[in-house]
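[1] fold the stuff below for me.
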Amino acid sequence: MKLSGWGRYPVLETELHLPRSVEALRALVLSGSGLIARGNGRAYGDSAIGSAATVDMRHFDRMLAFDTGTGQLVAEAGVLLGDIIAAFLHRGWFPLVTPGTKFVTLGGAIAADVHGKNHHKEGSFRACVDWIEVMGPDGEIRRCSRQEDAILFDHTLGGMGLTGIILRAAIRLRPVETGWIRQSTIAAPNLAAAMDAFEAAQDTTYSVAWIDCLATGAARGRSLVMLGEHAAVADLPPARAAAPFHVSPRRKLSVPLDFPAFALNRLTVAAFNAIYYRAGARKRTAKLVDWDSYFYPLDAIHGWNRIYGRKGFAQFQCVLPPDRSQAGLTALLADIAAAGSGSFLAVLKRFGAQEATFSFPMEGYTLALDFPVNAGTLALLDRLDRIALDHGGRFYLAKDSRMSAATLRASDARVADFHALREAEGLSDRFRSVQSERLGL
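    As a prediction, the model looks like this:
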């Protein structure tokens, strides 16, 4: 059948399997053909599609054990973060690290070593993972952790499913008193002001910015920097404090059809960005926001990926080191504005220090932008790759759908060691994605 990632680009032919047991999964692994595990299909490109076979893990969706003293949850790889929140938030627990969608599986979060709005303070998803169980090329299941089989553990976190099939994991949740976030918004008139706001908020748990990627001149990089903290019961008005985890369901919206190609152009995106910035600048006072709206604003729009048209979209996401971030971000924004290919979903975050074997984050600033797929934007993305390389950047494989192998290797010296490990352990023949073949992983 034909499959794509969330970006709907590229669309590829693959043989899809949906095993319901460990025995069925083992038989697929031992069949000898190259395959890759797939969760809920929220990786943007081709990282969870096998050129030969793809293994859908959504039937492995049980939560197995929970320790009320430590907040440790043991669950299968196909469990969604949204399932975890539904089961445990009303009991006073929430994910320690979460990406911008709750529709990612636990296995997908581990494979991509996802990050959230709190990386500067609490790190990537690996910070909450105690152990992982992985099925290797021989069909055997190995448990790995920081203390046991640490090489497998370190390469599985961020390894994009290329070290084996993740079956189960133990993760730690954070205790919370309510389902609400105290949010404040800072209107930053340019990039320098936005970066100053991030630096001043290093002790704040959550920080993220929407950035206007088409603004030019003195307004280049103008942003709305949104800071957040988990609200305590004492922060809530009496009516909410009586039921601190109750949040009214959000109205669900839907994009029923693909937008025409002309809908997203320089004029429409520039107009949206200007209106959005002005509206956000008027909301500078702190307010209470429910957890769903704060962490997962786009999850309320079913099929929002159709906004980019039937050809889909590609995301560019890089991270630049602190001492080169301002120059690199300025160059990226200048090229985007000159091309007129603005993204209305442009996000800027501050990463903290992270030393990991193959995970994406490193200390610095990360910029993520979505572009509708066409010849012009694909050429722009190649130019953005070169700018990021010139400023010491690296790229996020969970969002990639079109980068070249040469670009990846130029950006990340760890690629050669990762490839060598896969060869030495007999992983490269058995666990392969279209992305791994394209990038030479």
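[2] from here on, just use CA atoms for contacts and neighbour counts.
    Noted.
[3] which strand in this structure runs the most residues?
    Counting residues, the longest strand in the chain under DSSP state E turns out to be strand 165-175.
[4] who does it touch, helix- and strand-wise?
    On a contact count with 3 or more Cα pairs under 8 Å, 6 or more residues apart in numbering; DSSP states H and E, strand 165-175 meets strand 72-76, strand 93-95, helix 106-112, strand 129-135.
[5] compute the inter-axis angle for that strand and strand 129-135.
    Taking axes from the mean of the first three to the mean of the last three Cα atoms, to 10 degrees, one finds that strand 165-175 is oriented at 160 degrees with respect to strand 129-135.
[6] pull out the buried positions in the lengthiest helix in the chain.
    For the chain, the helix that runs over the most residues, judged by DSSP state H, is helix 322-339. Of the residues in helix 322-339, 322, 324-326, 328-337 count as buried by neighbour count, 16 or more other Cα atoms under 10 Å.
[7] this one as well, want them side by side:
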Amino acid sequence: MPTAPPATPELDFRTPDEQFEGKAPFESWGRYPNYDANVVPLHWQSDYPAVASGMHNGVLPVGMGRSYGDVCLLRGGNLLVTTGLNRLIAFDPETGLLTAEAGITLAQILDFAVPRGFFLPVSPGTKYVTLGGAIANDIHGKNHHVAGTFGRHVTQFELIRSDGTRKLCSLTENSDFYAATIGGLGLTGLITWAQLRLKPIVSRLIDYEGIQFHGIDEFLDLTRQSQDIEYTVSWIDCASTGKNFARGVFMQGDHSTKRSELKPSPAPKLVFPFDAPGFALNHLSVSLFNTAFFHKQIHERVVALQDYEPFFYPLDKVLHWNRMYGKRGLLQFQYVIPWEHAREGTIAILKEVAKSGLASFLAVLKVFGDVPSPGMMSFPKPGITLALDFPIKPDKSFPLFERLADMTREFGGRLYPAKDAAMTAAQFQAFYPQWQQFARYRDPQLTSSFWERVTPNS
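    From the prediction side, this is the model:
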């Protein structure tokens, strides 16, 4: 496929997010760690590798900065911001195949695709990530048990290495680089464009059902009963103990077959205006929130038609919601533990969190299915995954994360690099023993603060 031509004006999206240029801080979504870097926006595919060739201290392509830790950071290095590479190239309404530059966001894809009767095959909890970032982190969604990871739906992409080499990558062409790049943390080269297979829909609506559960066993029972439901996810209360330990709300849904107007979503209007004070999110306030959230359903089981925005992206309606965690930022901990130890491991980790006195405001529990990913370094595998957000309290947060990571390792699980800012090199290398094989595909000029942290001697 040729290099992308300029887009027609009606398809030439421009990201609304602020762009930095020159020596400046570039924040991850967790806002920790805080590093300066030389920030260079890319606007045309020809900008790279010409721009990168004269740079020292390493280079890293980045998108919207929605990774939580340091996989999108490079201390003292050069960040090539790709959000200017955001043009649609081609779309086939018969097959749902969309080809676009890698800096386009999932939000922009949805604005184009939904009015034409198509939706993302896999979506994370935010639509403000780039196509290239979704590939580099091989994102997953509420439908992993039926659809697998995002990378399974990417049929091909172009990869430019820092020496100017262009590789067309697919399951049949340069398949080794295809596997290394999907979930490859942006380290194998710059993805210039990618082809994604969308799924047809006839409605913006989701046939939604919310069910209260009490404990991990009830959660697992609901999971077994929902195998034919496309989307499943649970909110879980990780602050309560005793009879309320591991209570939660199981949420499931399918795209409705009831036709509705397929129109783009309105732009969000709410903005979290300031950094919340550090004391705002504490065990008491989170416990009160959790109690209110659990009981917001008047009935144990609620059935409704729901627009896809609040179902998939409840937090996207408030811009800069990460400010609620304060200036220090937040840490996210996400593991997957395989089925053999999933139940006991999840209970043990939840008890450890409760014992720590640190409460997670956003705790998401779901299962991964057995649909394999094409990515060499992809995170999901069959079992239970739990994601927890914590405000940073240096004297407590980091020791807790080290304990939780060690427990995850003992139970045969692993952590998600896109959400990490704390795992040690020994932990990463145990979680991903294939890292040395992957390192052979890393572009010699590309690196990240995460990679240098977890492979210090590579």
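[8] got a TM-score for the pair?
    TM-score for the superposed pair, counting by TM-score structural alignment, normalised by the length of the first structure: 0.94. Supporting figures: 428 aligned residues with a Cα RMSD of 1.5 Å.
[9] possible to save the helices and strands packed on strand 165-175 of the first structure as a markdown table with distance to R251 of the first structure and mean neighbour count?
    Conversion of those to a markdown table gives the following (distance: least, Cα to Cα, whole Å; neighbours: other Cα atoms under 10 Å):
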| stretch | distance to R251 of the first structure | mean neighbour count |
| --- | --- | --- |
| strand 72-76 | 30 | 22 |
| strand 93-95 | 22 | 22 |
| helix 106-112 | 26 | 27 |
| strand 129-135 | 33 | 22 |
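[10] quick one: which of these is nearest F60 of the first structure?
    Smallest distance to F60 of the first structure across those (Cα to Cα): 5.6 Å, for strand 72-76.
[11] quick check: the closest one aligns to which part of the second structure?
    Using TM-score structural alignment, strand 72-76 of the first structure lines up with residues 97-101 of the second structure.
[12] and the matching stretch against the first structure, how far off on average?
    On superposition with the first structure, the mean distance recorded for stretch 97-101 of the second structure (mean Cα distance after the TM-score superposition for the first structure) is 0.2 Å.
[13] how distant is that stretch from the center of its chain?
    Taking Cα atoms, centre = their mean, to the nearest Å, the mean C-alpha location of stretch 97-101 of the second structure is offset from the chain mean by 20 Å.
[14] is K349 of the first structure in contact with Y365, as I believe?
    Yes: between K349 of the first structure and Y365 there is a contact under Cα atoms under 8 Å: 5.7 Å.
[15] circling back to that earlier point, what's the closest of the helices and strands packed on strand 165-175 of the first structure to G312 of the first structure?
    Nearest of those to G312 of the first structure, taken as Cα to Cα: helix 106-112 at 21.3 Å.
[16] what helices or strands is the closest one leaning on?
    Packing contacts for helix 106-112 of the first structure, counted by 3+ Cα pairs under 8 Å, 6+ apart, involve strand 165-175.
[17] what sits against the residue of the first structure most remote from its centre?
    Residue farthest from the centre of the first structure, counting by Cα atoms, centre = their mean, is P238 at 35.8 Å. Listed by Cα atoms under 8 Å, 6 or more residues apart in numbering, P238 of the first structure has no contact partners.
[18] 10 Å - rerun?
    Counting by Cα atoms under 10 Å, 6 or more residues apart in numbering, P238 of the first structure touches P244.
[19] so can I have TSV of the helices and strands packed on strand 165-175 of the first structure showing distance to L384 of the first structure?
    Shown next, in TSV, are these (distance: least, Cα to Cα, whole Å):
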stretch	distance to L384 of the first structure
strand 72-76	38
strand 93-95	33
helix 106-112	22
strand 129-135	33
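[20] re earlier: quick one: the longest helix of the first structure aligns where in the second structure?
    Counting by TM-score structural alignment, helix 322-339 of the first structure pairs with residues 339-356 of the second structure.
[21] and that stretch, how far out from the chain middle?
    Put simply, stretch 339-356 of the second structure sits 23 Å off its chain's centre (Cα atoms, centre = their mean).
[22] all set, thanks.
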